[in-house]
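Student: Sharing a sequence plus its predicted fold:
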Amino acid sequence: MKRAILALLLMTGAAMADPAALLNAAANGDTATVAAEIAAGTPLESRSTKGETALLLATHGNYVEAARALIAARADVNAKDAIQDSPYLYAGARGHLEILRLTLENGADLKSLNRFGGTALIPAAERGHVETVATLIAAGVDVNHVNRLGWTALMEAVVLADGGPRHQQIVEMLMKAGADPNIPDFDGVTALQHARRMGFGQMAALIEAGGGR
């Protein structure tokens, strides 16, 4: 009789474990269902058709509590989808600061690269996420990493930005963190030369003061 009850409980538990439910709940920030699926033993690294884990889906929506529950259950913060996004890389690129900090506290691979061959710092700098850039610099991400486009974080903060206050602050932060202003792009053009060409006078002054040529 006891064996029959145990078997029934095991079967019930198996029925409750539902990867699709976990993925859908994470994508919609439904923390209660995420927690229930974790408790049911649903595999945390289950994947969507695009290779996304539940944690990455929660990160897409910046659903902090759902992400927190998954990370506490030891979901992989470095698991990549079909386009090479991971929870850590995506949180950094999008400026999802709370989730980023959770990933950094739970094994984020600072050398992990996105589909452009860049670190999390490079898109964060491009998109003007000041606090995110500060967090990644403090964590120890390489400020001089060059991606497949031939650009560093400093270069993207100049070339793909608007020259405004947020990007000026990021340029200053990168320079103080040891960014080399004289690493050129694949055409041999430096960040200072780009800043001057684009009319970003304040940026150019910051770069030149840091030894840029």
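Tutor: Yep, it's here.
Student: contacts and neighbour counts: CA atoms only from here.
Tutor: OK.
Student: Mind telling me which residue is nearest the centre of the protein?
Tutor: Note on the chain: the residue nearest the mean C-alpha position is Leu89, at 2.5 Å, using CA atoms, centre = their mean.
Student: element containing that residue, please.
Tutor: helix 87-94 (DSSP states H and E).
Student: ok, the residue nearest to the centre of the chain - contacts?
Tutor: Contacts for Leu89 were tallied using CA atoms under 8 Å, 6 or more residues apart in numbering; they are 78, 112-114, 119-120.
Student: Distance of it relative to Glu37?
Tutor: Leu89 sits at a distance of 25 Å from Glu37 (criterion: CA to CA, to the nearest Å).
Student: Repeat that for Pro165.
Tutor: Counting by CA to CA, the gap between Pro165 and Glu37 amounts to 44 Å.
Student: Between these two, tell me which one has more neighbours.
Tutor: Relative neighbour count places Glu37 above the other of Pro165 and Glu37, with 22 against 12, counting by other CA atoms under 10 Å.
Student: The helix or strand hosting the more buried one packs against which elements?
Tutor: Counting by DSSP H and E, the element that carries Glu37 is helix 31-39. When contacts are defined as 3 or more CA pairs under 8 Å, 6 or more residues apart in numbering; DSSP states H and E, helix 31-39 sits against helix 19-27, helix 64-72.
Student: One more to weigh against that first structure:
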Amino acid sequence: MRNASRKSFSLACILLAASLCQPPVAAAGVYEDLRSAVENDQTSEIAKLLARGADPNTPDERGNTLLMVAVRHKNAKLVDLLIDAGARLNLRNKYGETAIMLASYNGLYNIVEKLYVKGAEINHAGWNPLLYAATTGHPKIIQLLLDGGAAINSTSENGTTALMMAARGNHTDTIKVLLKNGADPNIRNESGGTALKWAVSREYLNAAELLKSGGAKE
């Protein structure tokens, strides 16, 4: 009888260990349902899934969180819902992007403001929200970020500034805002490029004149 009990106990331990090693199928299913709901802007369904314990910070294969997906869908209500559910604001995807960087790139002023107020980082090294907003030309967001303390002459890993990106895109209104706030037009990136050189090489004459009036040297 003792041997039978021991065998039974050992079998139970093996089965328990095996069950603990199994992937959390139910949790994975909830997460997939949650991602699908976010992509389809199903706010009420998202609220239900979050209430069931779905983790809003689980990334996909590219490191994109649900908050990033909500930003890409330009859905401020979903952003609110995910933040309230504990979404971490400064997680990065495999490209080094944060939710506020994506919002800045897409010109989503209200979402940028919301994320900043909630504590999203705007002044980190490398590509940052300011450079992203300048790339696509969003002067209002540029001013918001600068008012929040973003370093106007911050650079990407290769030395590119927000002013260079604004010049590259021929975003004259953005150039004006950056110069007005003290952007240095004579910073060079690691290849020796400047904002003026980029504007001239692309024959953006108005942008080039703005830069020269702001102190850019040939």
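Tutor: All right, it came through fine. These figures come from a predicted structure and were not determined experimentally.
Student: And the TM-score between them?
Tutor: Scored against TM-score structural alignment, normalised by the length of the first structure, the superposed chains reach a TM-score of 0.80; 191 aligned residues with a CA RMSD of 2.1 Å.
Student: what's the counterpart of the residue nearest to the centre of the first structure in the second structure?
Tutor: The equivalent of Leu89 of the first structure in the second structure is Met101 (alignment by TM-score structural alignment).
Student: What of Glu37 of the first structure?
Tutor: The equivalent of Glu37 of the first structure in the second structure is Leu49 (alignment by TM-score structural alignment).
Student: Chain neighbours aside, what residue packs nearest to its match?
Tutor: Closest residue to Leu49 of the second structure in three dimensions, ignoring its sequence neighbours and counting by CA to CA, 6 or more residues apart in numbering: Leu34, at 6.3 Å.
Student: I'd say the one you found and Arg52 touch.
Tutor: No - proximity of Leu34 of the second structure to Arg52 does not meet the contact threshold set by CA atoms under 8 Å, at 10.5 Å.
Student: okay, the two: which has more neighbours?
Tutor: In this comparison of Leu34 of the second structure against Arg52, neighbours counted by other CA under 10 Å, the higher total goes to Leu34 at 23 against 11.
Student: Quick one: map the more buried one onto the first structure.
Tutor: Alignment note: Leu34 of the second structure maps to Leu22 in the first structure; criterion TM-score structural alignment.
Student: Quick check, Trp127 of the second structure in contact with Asn153.
Tutor: No - Trp127 of the second structure sits out of contact with Asn153 when judged by CA under 8 Å, with a separation of 11.8 Å.
Student: how far apart are the helix holding Leu89 of the first structure and its match in the second structure?
Tutor: Overlaying the second structure shows helix 87-94 of the first structure at a mean distance of 1.3 Å from the equivalent residues (mean CA distance after the TM-score superposition for the first structure).
Student: Could you give the separation of that helix from the chain centroid?
Tutor: Between the mean C-alpha point of helix 87-94 of the first structure and the mean C-alpha point of its chain there is a distance of 1 Å (CA atoms, centre = their mean, to the nearest Å).
Student: What's the first helix or strand after it?
Tutor: Heading C-terminal from helix 87-94 of the first structure, the first helix or strand you meet, by DSSP H and E, is helix 97-104.
Student: Give the other helices and strands that the next helix or strand after that next one contacts.
Tutor: Sequence-wise, the next helix or strand beyond helix 97-104 of the first structure is helix 121-126, with elements assigned using DSSP H and E. Applying 3+ CA pairs under 8 Å, 6+ apart, one finds that helix 121-126 of the first structure contacts helix 87-94, helix 130-139, helix 153-159, helix 165-176.
Student: so can I have a markdown table of these showing distance to Ala15 of the first structure?
Tutor: Compiled in a markdown table, these are given as follows (distance: least, CA to CA, whole Å):
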| stretch | distance to Ala15 of the first structure |
| --- | --- |
| helix 87-94 | 28 |
| helix 130-139 | 41 |
| helix 153-159 | 48 |
| helix 165-176 | 50 |
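Student: Leu8 of the first structure is nearest to which of these?
Tutor: Across those, Leu8 of the first structure has its closest neighbour in helix 87-94 (36.5 Å, CA to CA).
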